[in-house]
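Chemist: got a structure for you, letters missing:
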């Protein structure tokens, strides 16, 4: 369905569009660059409100390691600016266009609106942990500023953390201020070959207990491993452990890690160029970006529970999966029918977590909540917050508030 698209070039213009929509009772589909189009239920809005007209870096002082940009600024522009200064976004925001089969331009506002975080998440924190301040427009058309250019403790409701990961359900982001950090000067990846999923989980736990500062920990089962790095990884399952930092330090730590893991299987190493490409492919979920429209689930659980969840589900259905974040992030693609309730029951049985339906056809989207259902108490609190920010439910109607942006976690 084609809808009118509004792309304001100022916060004042965005405020007026939202006020007019509120007066007319017209729902808005909030969007950045459109790279995750198709996510969630079918769009039930009357028009699209896009941040793509709000573009440009407002302030960036590399010495302060803080950058302020308008929400529609392309990620390519952000990356170019920080790379020139020898810095980067430590949380490694992914590009989901290959996975989702979309086009468009990734934007910095879209990154924070979805709390998009890559392989370094388990050591560097999520996108929201690097967000210092925001400007946004609420459902009344009021411009609101929260946070600032210095990280500080807050009491009560933290709007900065609340908007991060809210998928446009709470407000229209117009500007973001966030931390950047020095880019690692050296990177190397230790590859441990031949381990089954449970063995890999134990090997990663051993590596994480060593004083070697692992910054990436993933496991690619036998069917997944050939889909990355052009099929040039060692044959069989591959357990990946990344080390970053100063060149001499990385060399020393890699030697220690290889020695510690050598009794568990065959150990090899990848240099900087191959490592960067490999972790980018893990980050962007390239194993499942093959043009198919089979459902893809993003599951967050305790690190040692990921392989247990997959093993349990495989008793009921064929599951293609790989693991990131020390095993705590599981990317799953059922190869045969697997009901969402079965996945979510399995998560609950293993101590909790959440499953997000990232990709699916429209019939499945129509009957499957994209996000993990909230408990009644948390749902009530979250609904109250959403009502206070968007009283007429203008923004992204039909899309549940994701668990990671719930009132309980952000308060």
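Modeler: Yep, that arrived. Quick caveat: nothing in here was measured; it's all calculated off a predicted structure. Numbers count the residues shown, from 1 in each chain.

Chemist: use CA for all of it now, contacts and neighbours both
Modeler: OK.

Chemist: May I ask you to confirm that residue 156 belongs to a strand?
Modeler: No: counting by DSSP: H, G, I helix; E, B strand; the rest coil, residue 156 is located in no strand; its state is coil.

Chemist: Now for it, how many residues are close by?
Modeler: 7 (other C-alpha atoms under 10 Å).

Chemist: Check residue 152 too.
Modeler: 8.

Chemist: how close does it get to residue 298?
Modeler: Using C-alpha to C-alpha, to the nearest Å, we find residue 152 at a distance of 31 Å from residue 298.

Chemist: Same question for residue 124.
Modeler: Distance from residue 124 to residue 298, by C-alpha to C-alpha: 19 Å.

Chemist: can you pull the contacts of the spatially closest residue to residue 397 that is not a sequence neighbour?
Modeler: Among residues not flanking residue 397 along the chain, residue 44 sits closest, at 6.2 Å (C-alpha to C-alpha, 6 or more residues apart in numbering). With contact taken as C-alpha atoms under 8 Å, 6 or more residues apart in numbering, residue 44 is in contact with 27, 29, 396, 397, 398.

Chemist: tell me which element residue 44 falls in.
Modeler: According to DSSP states H and E, residue 44 maps onto no helix or strand at all.

Chemist: cool, residue 198 as well?
Modeler: Using DSSP H and E, residue 198 falls in helix 197-209.

Chemist: How many neighbouring residues does the nearest residue to residue 115 once chain neighbours are set aside have?
Modeler: The shortest distance from residue 115 to any non-neighbouring residue, by C-alpha to C-alpha, 6+ apart, is to residue 165 (4.3 Å). By other C-alpha under 10 Å, 25 other residues sit near residue 165.

Chemist: is it true that residue 165 touches residue 400?
Modeler: No: contact criterion C-alpha atoms under 8 Å: residue 165 and residue 400 do not qualify, at 11.9 Å.

Chemist: which residues sit in contact with residue 48?
Modeler: Neighbours of residue 48 in contact, by C-alpha under 8 Å, 6+ apart: 3, 4, 5, 6, 28, 29, 30, 31.

Chemist: What separation is there between residue 80 and residue 19?
Modeler: 36 Å.

Chemist: And the two? Which one has more around it.
Modeler: residue 19 (18 against 13).

Chemist: just to revisit the earlier point, how many degrees apart are the helix or strand following the helix holding residue 198 and helix 197-209 in direction?
Modeler: Following helix 197-209 in sequence order, the next helix or strand is strand 214-220 (DSSP H and E). On the basis of axes from the mean of the first three to the mean of the last three C-alpha atoms, to 10 degrees, strand 214-220 is oriented at 180 degrees to helix 197-209.

Chemist: show me where the chain has helices.
Modeler: 11-24, 75-84, 97-100, 108-113, 121-124, 159-163, 197-209, 247-261, 272-283, 306-313, 340-349, 362-367, 376-389, 407-410 (DSSP state H).

Chemist: got the ones you listed as a markdown table, with distance to residue 240 columns?
Modeler: Listed next are these as a markdown table, based on distance: least, C-alpha to C-alpha, whole Å:
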| stretch | distance to residue 240 |
| --- | --- |
| helix 11-24 | 44 |
| helix 75-84 | 25 |
| helix 97-100 | 21 |
| helix 108-113 | 25 |
| helix 121-124 | 14 |
| helix 159-163 | 31 |
| helix 197-209 | 9 |
| helix 247-261 | 12 |
| helix 272-283 | 9 |
| helix 306-313 | 15 |
| helix 340-349 | 24 |
| helix 362-367 | 33 |
| helix 376-389 | 37 |
| helix 407-410 | 31 |
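
Chemist: then this one, side by side with the first:
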């Protein structure tokens, strides 16, 4: 067996994994490798390249459903959907520039395997909420499938929810079916300047609590907003608090008027139209525009919005870091430049006083090996994680230790 195995068909993939089970081989699953730096590094494994399992097999715009092989590039899927004025509502970001500076767009399998979701997650849900079904080969060398082409109540074990976010540690997906939605014909981003973090999150939370159908809510502190390529955002050296409204033109205009009326007490309100709105939220989802590319570590921290500003104050007291807020203040993207082995301890200790979790999103191989990349699990939950891994992949064939040491 060569060091890189590229199956042409699902049957080839099945045969390969069966062979690995019998010979004690282990595989690192790869599509384009655009998110390879996310998770623990994998050593001494052959590459299982799913790039040849590619192509859209079914697309029914009227039924709002698309099926494609796991190795299908996100670029081809996005372009196909755009031609029909449709999109993936969970807004999967392109992260390759964060890891290797490339322009790789990733694959559908990679997006689902990491449950990768962008700023619209707060209104549309995560990638797993748009996964209708899949076909896969488990680490035990068994073909199986789950779900179908429609949203329905699930009885028994919901495998779609289990596979989404498993980082390829349970099975190699061959085919994926997702829900698609009509693309909004109008998008507007409203912004106000000069708010402190705590006040900004309070404003965002207030807007999200109203019936405004907000599809994006973020806050860029001073020193972060001026990194945007959009002059409306970067021209003034001040913080910027933003929300996005989308939909049919009359509805968007009416909701914009409501927000402007509520926000006018905070200062002048500016508005980005559709082109700049799309460009700006691509910067938010791609992360790299606003965070220091030379930073040793980048963390993704999820907290209740009411606790986000306080947590960042605590972290800035002990770490040299930059950060901005997404998901209405519930998601903190933080770049940390301290050359210290204690950064993880500082962040974990600060998180222990809050609700939420922290993920080491980018770091050196050394740091990703010595630190807990994903939030440490209580013993009871870790035991469940081990049992699930053992049931799907008893020989540890697929992406060994990608998420947790020894699993």
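Modeler: Happy to help now that I have it. Just so it is clear, the model here is predicted, and its values are computed rather than measured.

Chemist: ok, and the closest non-adjacent residue to the residue nearest to the spatial centre of the first structure?
Modeler: Most central in the first structure under C-alpha atoms, centre = their mean is residue 116, positioned 2.6 Å from the mean C-alpha point. Distances taken as C-alpha to C-alpha, 6+ apart place residue 93 nearest to residue 116 of the first structure, at 5.4 Å, with adjacent residues excluded.

Chemist: Mind jotting down where the strands sit in the stretch 51-200 of the second structure?
Modeler: Taking DSSP state E, counting those that start in this stretch as the criterion, the stretch 51-200 of the second structure contains strands spanning 56-60, 65-69, 86-87, 131-138, 143-147, 171-179, 181-182, 186-193.

Chemist: average gap between the second one and the first structure?
Modeler: Compared with the first structure after the fit, strand 65-69 of the second structure shows a mean deviation of 0.5 Å (mean C-alpha distance after the TM-score superposition for the first structure).

Chemist: corresponding residues in the first structure for that strand?
Modeler: Per the alignment by TM-score structural alignment, strand 65-69 of the second structure matches residues 66-70 in the first structure.

Chemist: distance between the matching stretch and the chain's centre?
Modeler: 20 Å (C-alpha atoms, centre = their mean, to the nearest Å).

Chemist: nearest to residue 362 of the first structure, of the contacts of residue 44 of the first structure?
Modeler: Nearest to residue 362 of the first structure out of the contacts of residue 44 of the first structure is residue 398 (C-alpha to C-alpha; 14.0 Å).

Chemist: Near the counterpart of that closest one in the second structure, how many residues? Count them for me, please.
Modeler: Counting by TM-score structural alignment, residue 398 of the first structure corresponds to residue 401 in the second structure. Residue 401 of the second structure: 17 surrounding residues under other C-alpha under 10 Å.

Chemist: Just give the closest residue to the counterpart of residue 374 of the second structure in the first structure, not the sequence neighbours.
Modeler: Aligned counterpart of residue 374 of the second structure in the first structure: residue 371 (TM-score structural alignment). The shortest distance from residue 371 of the first structure to any non-neighbouring residue, by C-alpha to C-alpha, 6+ apart, is to residue 356 (4.8 Å).

Chemist: And that neighbour? What does it align with in the second structure?
Modeler: That one, residue 356 of the first structure, aligns with residue 359 by TM-score structural alignment.

Chemist: Surely residue 350 of the first structure and residue 303 touch.
Modeler: No: here residue 350 of the first structure lies out of contact with residue 303, judged by C-alpha under 8 Å, at a distance of 10.9 Å.

Chemist: Which one of those two is surrounded by more residues?
Modeler: Set side by side, residue 350 of the first structure and residue 303 show more neighbours around residue 303, with 20 against 15, by other C-alpha under 10 Å.

Chemist: OK, contacts around that one?
Modeler: Contact analysis of residue 303 of the first structure by C-alpha under 8 Å, 6+ apart lists 201, 325, 326, 327, 328, 329.

Chemist: Apply 10 Å and report the result again.
Modeler: 122, 201, 204, 205, 323, 324, 325, 326, 327, 328, 329, 330 (C-alpha atoms under 10 Å, 6 or more residues apart in numbering).

Chemist: Spatially, which two of these are the most separated?
Modeler: 205 and 330 (16.1 Å).

Chemist: and those two? which has more neighbours close in?
Modeler: residue 330 (26 against 16).

Chemist: Thought residue 304 was touching that one, still the case?
Modeler: No: taking contacts as C-alpha atoms under 10 Å, residue 330 of the first structure lies outside contact range of residue 304: 11.0 Å.

Chemist: and the residue nearest to residue 116 of the first structure, how many neighbours?
Modeler: 24.

Chemist: What's the match for it in the second structure?
Modeler: Aligned partner of residue 93 of the first structure by TM-score structural alignment: residue 92.

Chemist: Against residue 326 of the second structure, how distant is its match?
Modeler: 14 Å.

Chemist: And for residue 363 of the second structure?
Modeler: 21 Å.

Chemist: need the contact list for residue 374 of the first structure.
Modeler: Counting by C-alpha under 10 Å, 6+ apart, the residues that residue 374 of the first structure touches are 354, 380, 382, 400, 401, 402, 403, 406.

Chemist: neighbour-wise, which of these leads?
Modeler: Going by other C-alpha under 10 Å, residue 401 tops those with 25 neighbours.

Chemist: these two touch, right, it and residue 373?
Modeler: Yes: if you go by C-alpha under 10 Å, residue 401 of the first structure and residue 373 touch, sitting 9.0 Å apart.

Chemist: Next, show the common contact partners of the two.
Modeler: By C-alpha under 10 Å, 6+ apart, the residues touching both residue 401 of the first structure and residue 373 are residue 379.

Chemist: And residue 343 of the first structure, what's its match in the second structure?
Modeler: Under TM-score structural alignment, residue 343 of the first structure pairs with residue 347 in the second structure.

Chemist: Around residue 307 of the first structure, count how many other residues there are.
Modeler: 23.

Chemist: Residue 120 of the first structure versus that one, what's the distance?
Modeler: Counting by C-alpha to C-alpha - residue 307 of the first structure and residue 120 of the first structure are separated by 20 Å.

Chemist: ditto for residue 308 of the first structure
Modeler: For residue 308 of the first structure, the distance to residue 120 of the first structure - C-alpha to C-alpha - is 23 Å.

Chemist: And residue 54 of the first structure, by the same measure?
Modeler: Counting by C-alpha to C-alpha, the gap from residue 54 of the first structure to residue 120 of the first structure is 29 Å.
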